[in-house]
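>>> Any chance you could fold what I've pasted below:
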Amino acid sequence: MSPIAVIPQFSIAPSDDPLQRDAMKRLIFPCLLFASPLLADEGFTIKGTSDPVMIHVELDGKPYTTFRTDSRVPYCAPLMSASGAVLSRRWPMENGFKEDEDHPHHRSFWMSHGNVNGHDFWAWQFGKDPKIELKKVVGIEKDSFTVDLAWTAGGATHLTETRTYGFKKIDAKTTMIDFTSKLTAADGDATFGDTKEGFFAIRVDRTLRQKGPVAKGSIADSEGRKAGVTWGKRSNWVAFTGPDEKNEPAVIAVFDHPSNLRYPTWWHARDYGLLAANPFGIHDFEGKKDKTLGNLVLKKGESMTFRYAVVLHHGSLESSKLPELWKDFSKNP
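A predicted model of the protein is given here:
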């Protein structure tokens, strides 16, 4: 096996939040973050860097995604197809791609929520808080990494989180990101408010959208619904399909897991490219008058765990075999 080459850096704009940049410089992490990754002739390899902390993921020696902490909410960007095309939104991390500059908090691939104890971790503004901050890199393996995070606002830690990203190569054209999050109420009870603004989310690239000057995509769910009909409905998965930036067929999908709260989840899937699984926004999705219908309270010290998957496929919706992949995913605890 040959040594892994230096991972190329993407041209990504630095954080606009000076508090976030300064905080990153002060954080102390285990030395394992900066150790060389386990080596493999092919498959996934993972390596961490500092200032700001980033965790780079390669597939077969090529960039796949990077976990970034240069924002108020951590995110992964970009998400790469087997074709080498970027399937996730580039802006505001990268400029020059003529993207609509809306919703700057929609950063490629992330998780946050619009109401935790009254604090908006979703559509945040630059400033002191709220924020989801990295506390520690727990471990980096050949095909996964785990981080500890804290959801802080108003001088309190509302939630602590242990989050694991696992990476799997299904075949030459398909990869999967297996995501697990354990959320624990920290300084006191944590109330997740009923809002459509959340939770586990991706913003897709321009051509995969249904709306926009170069949009050629479509939306489908596991129940056979299409386009805007998928919004606010419950299903096992939702996918965006269409040509990628190379004009080759692509699919990007999110899977819900049967162990998750209120499975099957509701979906905040929009024609402009947002794809989010959200188990809390019941009154928004179902048009109910009771705006607390979807609330959930975690008592201090209580935890709940969420499991999702992201599938990236170079090919059509039919060739992606999403029903079979979801079935296999659903069987794993």
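
>>> CA only for contacts and neighbour counts going forward, please
Will do.

>>> show me the contacts for the nearest residue to Arg307 once chain neighbours are set aside.
Ranked by CA to CA, 6 or more residues apart in numbering and with sequence neighbours excluded, the top spatial neighbour of Arg307 is Thr180, at 4.6 Å. For Thr180, the contact set (CA atoms under 8 Å, 6 or more residues apart in numbering) comprises Arg163, Thr164, Tyr165, Thr305, Phe306, Arg307, Tyr308.

>>> one more, for comparison:
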Amino acid sequence: MKINRKKLWLAIIVLCFAGSLYAQKQSVSAVKIGNRIDIMIGSRFFTSYRFEQNEKYPFFYPVNGPLSGGSVTSMRNGIYPHHSSLFFGCDRVNGGNYWQEGLERGRIVSIGARIVEAKGEQVVIEDECIWKRPDAVAPVLDRRKIAVSSPGKDLYQLDFNIEMEMLTDVTIIKTNHSLFSARIDPDLSVAQGGVMINSEGKKGEKGTFGVSSSWIDCYGKRKTGVEGLAILQHPSNKWYPSPWFTRDYGFISPTPMYWPADDKATQLKKGEKITLRYRVLVHGGDTEEADIAQLFEQYKRE
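All right, here's what the predicted structure looks like:
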């Protein structure tokens, strides 16, 4: 039988490349400790999902970078201390506030955080969260599934699948505080010399504020090298691609409720369910080196 040497060498190259990619993947593990879930990538601590009963909402903090081991997000620093790292919430929902300080104004309370997959190529967390405030009907129940993995040596990934169920008719008045958000660590912010860039190549608050785009990446230099965090919106999302609320001091959020149609409130009916998907990439290198555009192309096919 005649062997096609060209095809044989091509097959070997493909197998070697696939093996190299597989070798770059790192194992992930999770453990629940009280009111938090700690996540390790290999032997390094990556992040904690925190759901303490005295918090405004569940959130992830720290969110450590693959090069420095330091957080790429920040927690309640001087400017706008109601931003808690990586979180999901909303203001002006049926008269309540599920975003800013003041627990009596509204809280998103975890009622069932659990680890579904504790170890392997990914860990999976599920949670149910009730939105409530005193003397008012709870407007929303959200169900979260969060998968954490490390597809590459310098790449950590969090996949969020959040189903919002309306427990009553819901009115969300126009607000710049809505849904998925990240408060970037100051040393990665534009104000400190970092870069904020969207999928159209527009940069900074001036270029990205109010612009509909599939993703935004923020990165900056650290002593150990360049690190960053990107948020990707999945094309299946309602309101996709949402315009972004951005700040040069280090804040990014795809925020549909700030630009409602005809400048009217967002109305959602009792029993309506909305599923929102986001991917967070914590990466080494800048946007091009991390290949964020190509990673989004992969994400939108999933």
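
>>> Quick check: the residue nearest to Arg307 of structure 1 vs Glu223 of structure 1, distance?
Per CA to CA, to the nearest Å, Thr180 of structure 1 is found 24 Å from Glu223 of structure 1.

>>> Next: Lys128 of structure 1.
Distance from Lys128 of structure 1 to Glu223 of structure 1, by CA to CA: 42 Å.

>>> Leu19 of structure 1 versus the residue nearest to Arg307 of structure 1, what's the distance?
As for Thr180 of structure 1, its distance to Leu19 of structure 1 is 28 Å (criterion: CA to CA).

>>> The longest strand seen in structure 1 packs against which elements?
Taking DSSP state E as the criterion, structure 1 has its longest strand at strand 156-171. Counting contacts by 3 or more CA pairs under 8 Å, 6 or more residues apart in numbering; DSSP states H and E, strand 156-171 of structure 1 is packed against strand 44-49, strand 144-153, strand 174-185.

>>> Can you give the contact residues for that strand?
Outside strand 156-171 of structure 1, the residues touching it (CA under 8 Å, 6+ apart) are 43-44, 116-117, 143-152, 175-190.

>>> Let's see that with 7 Å instead.
Here strand 156-171 of structure 1 makes contact (CA atoms under 7 Å, 6 or more residues apart in numbering) with 43, 143-152, 175-188, 190.

>>> ok, the contacts of Thr180 of structure 1 in structure 2: which stay?
Using both residues aligned by TM-score structural alignment, their matches' CA atoms under 8 Å, structure 2 keeps these contacts from the contacts of Thr180 of structure 1: Arg163, Thr164, Tyr165, Thr305, Phe306, Arg307, Tyr308.

>>> Skip the chain neighbours and tell me the closest residue to the equivalent of the fourth one over in structure 2.
Taking TM-score structural alignment as the alignment basis, one finds that Thr305 of structure 1 is matched in structure 2 by Thr275. Here the nearest residue to Thr275 of structure 2 in space, its sequence neighbours aside, is Glu163; by CA to CA, 6+ apart that works out to 4.3 Å.

>>> from memory the one you found sits against Ile274, does it?
Yes: with contacts counted by CA atoms under 7 Å, Glu163 of structure 2 reaches Ile274, the gap being 5.5 Å.

>>> Look at these two and report which has more neighbours.
Using other CA atoms under 10 Å, the more surrounded residue of Glu163 of structure 2 and Ile274 is Glu163, with 18 against 14.

>>> who are the neighbours in contact with the equivalent of that one over in structure 1?
Taking TM-score structural alignment, Glu163 of structure 2 has Lys182 as its aligned residue in structure 1. Applying CA under 7 Å, 6+ apart to Lys182 of structure 1 gives the contacts Glu161, Thr162, Arg163, Ser303, Met304, Thr305, Phe306.

>>> Taking strand 140-152 as reference, get the angle to the lengthiest helix in structure 2.
As assigned by DSSP state H, the longest helix anywhere in structure 2 is helix 5-24. Inter-element angle recorded for helix 5-24 of structure 2 and strand 140-152: 120 degrees (by axes from the mean of the first three to the mean of the last three CA atoms, to 10 degrees).

>>> Report the distance from helix 5-24 of structure 2 to the chain centre.
33 Å (CA atoms, centre = their mean, to the nearest Å).

>>> same for it, what does it pack against?
Packed against helix 5-24 of structure 2, as judged by 3 or more CA pairs under 7 Å, 6 or more residues apart in numbering; DSSP states H and E, are no other helices or strands.

>>> Contacts for it, please.
Gly152, Lys153.

>>> and the angle for it with strand 155-166?
70 degrees.

>>> circling back to that earlier point, now, which of the kept ones among the contacts of Thr180 of structure 1 sits nearest Lys135 of structure 1?
Nearest to Lys135 of structure 1 among the kept ones among the contacts of Thr180 of structure 1, counting by CA to CA, is Arg163 at 11.4 Å.

>>> Can you tell me the residue that sits opposite the closest one in structure 2?
Arg163 of structure 1 maps onto Arg144 of structure 2 when the alignment is built from TM-score structural alignment.

>>> okay, now Thr162 of structure 1: neighbour count?
Thr162 of structure 1: 19 neighbours (other CA under 10 Å).

>>> likewise Thr241 of structure 1?
Counted with other CA under 10 Å, residues neighbouring Thr241 of structure 1 total 26.

>>> Just list the residues touching the residue mapped onto it from structure 2, thanks.
Under the alignment (TM-score structural alignment), Thr241 of structure 1 pairs with Tyr219 in structure 2. Taking CA under 7 Å, 6+ apart, we find Tyr219 of structure 2 in contact with Leu188, Gly194, Val195, Met196, Val226, Glu227, Gly228, Leu229, Asp286.

>>> Tell me which two in those residues are the farthest apart.
In the contacts of Tyr219 of structure 2, the most distant members under the criterion CA to CA are Met196 and Val226, with 13.2 Å between them.

>>> So the two - more neighbours on which side?
Between Met196 of structure 2 and Val226, Met196 has the larger neighbour count (other CA under 10 Å), namely 30 against 20.

>>> right, and that one touches Lys203 too?
Yes: with contact defined as CA under 7 Å, Met196 of structure 2 counts as touching Lys203 (5.4 Å).

>>> Centre-most residue in structure 2?
Val280 (4.2 Å; CA atoms, centre = their mean).

>>> Confirm for me that Gly42 of structure 2 is in contact with Ala30.
No: if you go by CA under 7 Å, Gly42 of structure 2 and Ala30 don't touch, sitting 10.9 Å apart.

>>> Please say which of these two ends up with more neighbours.
Ala30 (24 against 14).

>>> Now do the same for the more buried one: its match in structure 1.
By TM-score structural alignment, Ala30 of structure 2 lines up with Ile46 in structure 1.

>>> With Ala293 of structure 2 instead?
Matched across to structure 1, Ala293 of structure 2 falls on Pro323, judged by TM-score structural alignment.

>>> I am finished for the moment; much appreciated.
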